[in-house]
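A.B. asks: okay, structure incoming, though there's no sequence with it:
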């Protein structure tokens, strides 16, 4: 312990700073805590220990308040979540242990009820990217795995199915695909899952039909119920009955449907005896267990096949409510379970999963675990029966059967992947040194060498040598030679105007501009700028005919859709075109002559100097126009050709000033302001009209404060459009207390 450091004083100071930051909602900035931490004497290790303890004490106080209160205190839970969020940001700055947030989460979840655990787990779900970062992943992955497993033990898979699924999905997002901690690598079975049912016929309330019927005969149909017998009805409405109706001593109604059967002890025992095989499939490789399993399976198949569920009952649309039942083994419930669609599907799917294991190749299956040809044939026939039964089971039987088949086919790929030792899905490129050290049989064969010319034969001159010496060139065929010799100067041939097939701007946009004329009364949906094909060709043409088109766009226009963008461009071009513009698009003729009339037209600035009275109000356009014309004031060179822009360097130097009309902000200026704002962007965001939801979305999109600041400014520009000017930003900066930045930016 260093001299001057007091643990108690440090705890008191840090705890007070944490309370101030949490109360003022400074979870991200941690200003008070940072100032208190830096002002304390001592080593960083001692101060981090004190910081951990101070935050733990606050969480302990909140937990004690929750346990002491008899009512559900949601506010205290939200405050505990804010403290944990505060601990995450403190850990990012290195002022506490990286494992502290996970320790706090574990303590809170252990002390809360399941209802209050849901908002805490939502906090964990939303920060998967934070937990997967380098700073937290190593320190917290075991804590998170332990927390999730503890929650799964407390939750009921039948009543809290959605919550359990969210936990499984969170773990799948947290851990990489190559993580083997959740894999059953050795193909072990859950032998502890024992199904307890009545296996003693003498203690059964059901009638024992073993001596009355042979095993080959199906259950008795169209008989009247006797004493100690349960009738199975085809109507699914029998599921809703009282416990008094299950008393076997009372007779059922005498009127039964024609499709009814007696549920005896043999059927009950056959159904629940199968669960022992499903629990431990290795029993199928013994003769005695296999014969018993096959006999019980055939009984179940006969019952499901002979007794059909009433499809008419499932034709009515029912609300989609997912419920995964835990079926009980009571003898009084067996007739209701056979009327249940989910019970039938669960038993049949268990058969399919078992058959896939028995027929598949499993790495850790012993060599003696082999099926005979007779058993393999029986499994194939049984699979056909099962899929037929699934298709007949309402509702949507065919769709459900196809989905199960597809799911089992996909499972084969995962089994194959596990048999291969679970290789990583990320392939690493081998260095060249390993390829050289590889054995000869692994290396690729050497490349074939070209055959050398015969020395005795006279050597032929190459085309390059003939070209240098000025000899006639042979290109391989007379036609190619003729085409090559059409123009002796290849460079001049490439620059020929005959090779230019681009239409002029005036000829291409003339038809679209004519459609935009209000006199023609053309509906909006039929305008040329709404055609995707026209949009693509227009942008390509503008990029070739006028390079200033892309270089001189104001910041407000960067988020316009293409149709609106071209609409404004075409309005501007209509002012540049002469009054006798052609109606159809013109293509450069074959002789290469291009109409230069547009290039000879004096610029608009010269027209104003000559005395033309131009109404500024007309140039600004109407309020309902998509793009303001003042955004195109620097677009006078749209019709100019590339040849008119020889002074490239001088134009680039003043590009920023020339392309931003008035007080508009360019993209470069927005980036510069964002770099100087930094973490102060949250103070500026509300003054720019952004609400708390917008700020939360910006905070969640990126961890970089500069990117957050730039996204804030861009969102402001996108919403305010033409009102997003320099004076408005300077005013907002001044209100936020950033006078220096406001003066610096206002002066520019």
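C.D. replies: Good, I have the coordinates. Since we're looking at a predicted model, the values are computed, not measured.
A.B. asks: only C-alpha atoms for contact and neighbour calcs from this point on.
C.D. replies: Noted.
A.B. asks: next secondary structure element downstream of the helix or strand hosting residue 354?
C.D. replies: In the assignment (DSSP states H and E), residue 354 maps to helix 341-359. Past helix 341-359, further along toward the C-terminus, the next helix or strand under DSSP H and E is helix 373-392.
A.B. asks: so what secondary structure elements neighbour that following helix?
C.D. replies: Judged by 3 or more C-alpha pairs under 8 Å, 6 or more residues apart in numbering; DSSP states H and E, helix 373-392 is in contact with helix 287-306, helix 341-359, helix 397-419.
A.B. asks: need those in TSV (columns: mean neighbour count).
C.D. replies: Below are those laid out as TSV (neighbours: other C-alpha atoms under 10 Å):
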stretch	mean neighbour count
helix 287-306	16
helix 341-359	17
helix 397-419	14
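A.B. asks: chain center to the helix holding residue 354: distance?
C.D. replies: In terms of C-alpha atoms, centre = their mean, to the nearest Å, the centre of helix 341-359 is set 32 Å apart from its chain centre.
A.B. asks: contacts for that helix next, please.
C.D. replies: Helix 341-359 is contacted from outside by 278, 281, 304, 327, 337-338, 371, 376, 379, 383, 386, 390, 393-394, 404, 408, using C-alpha atoms under 8 Å, 6 or more residues apart in numbering.
A.B. asks: I'd like the helices and strands packed on helix 373-392 as TSV, with distance to residue 485 appended.
C.D. replies: Listed next are those as TSV, based on distance: least, C-alpha to C-alpha, whole Å:
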stretch	distance to residue 485
helix 287-306	85
helix 341-359	73
helix 397-419	62
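A.B. asks: against that first model, consider the following:
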């Protein structure tokens, strides 16, 4: 059995070596790109390395053959040598064969993992260039074994990289992982909610009290007196002012850099492990430290890094290999040297990093209020994400106030509004991710609809559309079309063509109809009939006013609530003589009530007015 496996591996090795020789003819470039056209290495349906759906024996033989060729080339050729293109061609062939089940699907990633382990950091950059250029083809058909190898190789590479010196390369690895795995994959989810407590920030604790020494056994010299005096001076600087008796809590003097130094760097302990703030003493210390830090940020002059002013928004970054060297100003690990502390406080980018950390921590604390804990998703969350600590009302009020203070401060400065908007957007989306994680990462992606179900639904929709084209007597919600049928010997369409249907009626006709309705209203006997006639009267009145608005709009002030439409056709003198509806007498009874001396016609009134005007003019 061993001899049989050895013979299969030898045949596969010869076949693979022949394919690599043929690949040098198909792809004459010695670079990673363009990819090898593997389909040109075979003719027709002939398998490339073995039969389709090969058994485990053939797949194992191909794996042994691939490793033999891989080790032979990597042992004798440098990764920057043009002859190293054989490795890229080999990986392309294995990827092509793995997708067609002629070898192990994850064999190409096994070799990439070994290649990363055998190269330096500079060599790993070149290997990662290959991964980024072939990513879509490599992950076209995913499998559990392939995903595990990708995670293992990328995590191992991240352990080797320095986040201070290789920050951009680390970002490329993370982006590759994000693009490779689906959005809802649990492989990158911190299900237990563990904090990164291993990220410890060390600094020189100047204000830390030293061990007590026996003064009687020591002799005070100039060298020993000077440090003691400096220490006493520093301790005196952080003592609270005794200006008011109510001052009981100690708060560092923000004017003193030495006093602020240990308080400032102590905030990193809370940032890396927020659960330490569940103790009241630690929370109060954090409050005082953060307030003192913000006050100091407001006092010191701002220094803007050159990279920030030169890197304008909207400029597309280069994708070349030298992008790692173009971002050397960023250092994710803080430098805690006492000599650099004053310069760091004035750096605007440094201030923003610290304040963003504070915003993240404050959002975490705000999610532990009594009101937040009553939300359904928090009640159903896993036990690891539920905390027994509850933020009090005063603490919650302080958290809300300090968050607004930080937000207002971040909005200041160059591009401050844009910067804070981006930070706020990221934090808002992060809250949604936290909620999704507390809900045990329920899947939010849907599987594809099977082809059979899609075709059935499509044919059903087509049949329903065809059946709806048939004219029914009365469809759901449709109008009654009986008026189109023959009525009184005339077809309905011919009735619609009559001239009086598309000619604008005369206003007089509507006025007469309104007067007729008013007479009929006096003889109605039922309320329903009265309502119907009033509605018809309002309809006719509105139609008459709409038509009259074209040439008699100036006469509308003679009307009162649409009454007495006949006034639209009376001369202005007649209306002035009769007066308004309320002022002029409208019947014989009203005229009898007016004194006889007031019974003047309109002509007599106008004659009197003319005579008065003439007399006045002559008098002048």
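C.D. replies: Cool, got the structure. None of these values were measured; they are calculated from a predicted model.
A.B. asks: if we can go back for a sec, so which of the helices and strands packed on helix 373-392 of structure 1 gets nearest residue 177 of structure 1?
C.D. replies: With C-alpha to C-alpha, the closest approach to residue 177 of structure 1 among these belongs to helix 397-419: 11.8 Å.
A.B. asks: distance check, the residue in structure 1 that residue 402 of structure 2 lines up against against residue 276 of structure 1.
C.D. replies: Mapped onto structure 1 by TM-score structural alignment, residue 402 of structure 2 lines up with residue 382. Applying C-alpha to C-alpha, to the nearest Å, the value for residue 382 of structure 1 to residue 276 of structure 1 is 19 Å.
A.B. asks: what about those two, which has more around it?
C.D. replies: Shown here are residue 382 of structure 1 and residue 276; by other C-alpha atoms under 10 Å, residue 382 has more neighbours (19 against 16).
A.B. asks: what does residue 607 of structure 1 align to in structure 2?
C.D. replies: When structure 2 is aligned by TM-score structural alignment, residue 607 of structure 1 is left unaligned.
A.B. asks: tell me which element residue 607 of structure 1 is part of?
C.D. replies: helix 604-609.
A.B. asks: count the residues that sit near residue 693 of structure 1.
C.D. replies: Residue 693 of structure 1, neighbours per other C-alpha under 10 Å, totals 9.
A.B. asks: over to the one 4 residues further on?
C.D. replies: Residue 697 of structure 1 is surrounded by 11 other residues when neighbours are defined as other C-alpha under 10 Å.
A.B. asks: so how far is residue 25 of structure 1 from it?
C.D. replies: 17 Å.
A.B. asks: before we move on, what about residue 322 of structure 1?
C.D. replies: Per C-alpha to C-alpha, residue 322 of structure 1 is found 39 Å from residue 25 of structure 1.
A.B. asks: residue 370 of structure 1 too?
C.D. replies: Separation of residue 370 of structure 1 from residue 25 of structure 1 (C-alpha to C-alpha): 66 Å.
A.B. asks: swap in residue 337 of structure 1?
C.D. replies: For residue 337 of structure 1, the distance to residue 25 of structure 1 equals 55 Å [C-alpha to C-alpha].
A.B. asks: so stretch 699-714 of structure 1 matches what in structure 2?
C.D. replies: Following TM-score structural alignment, stretch 699-714 of structure 1 has no partner segment in structure 2.
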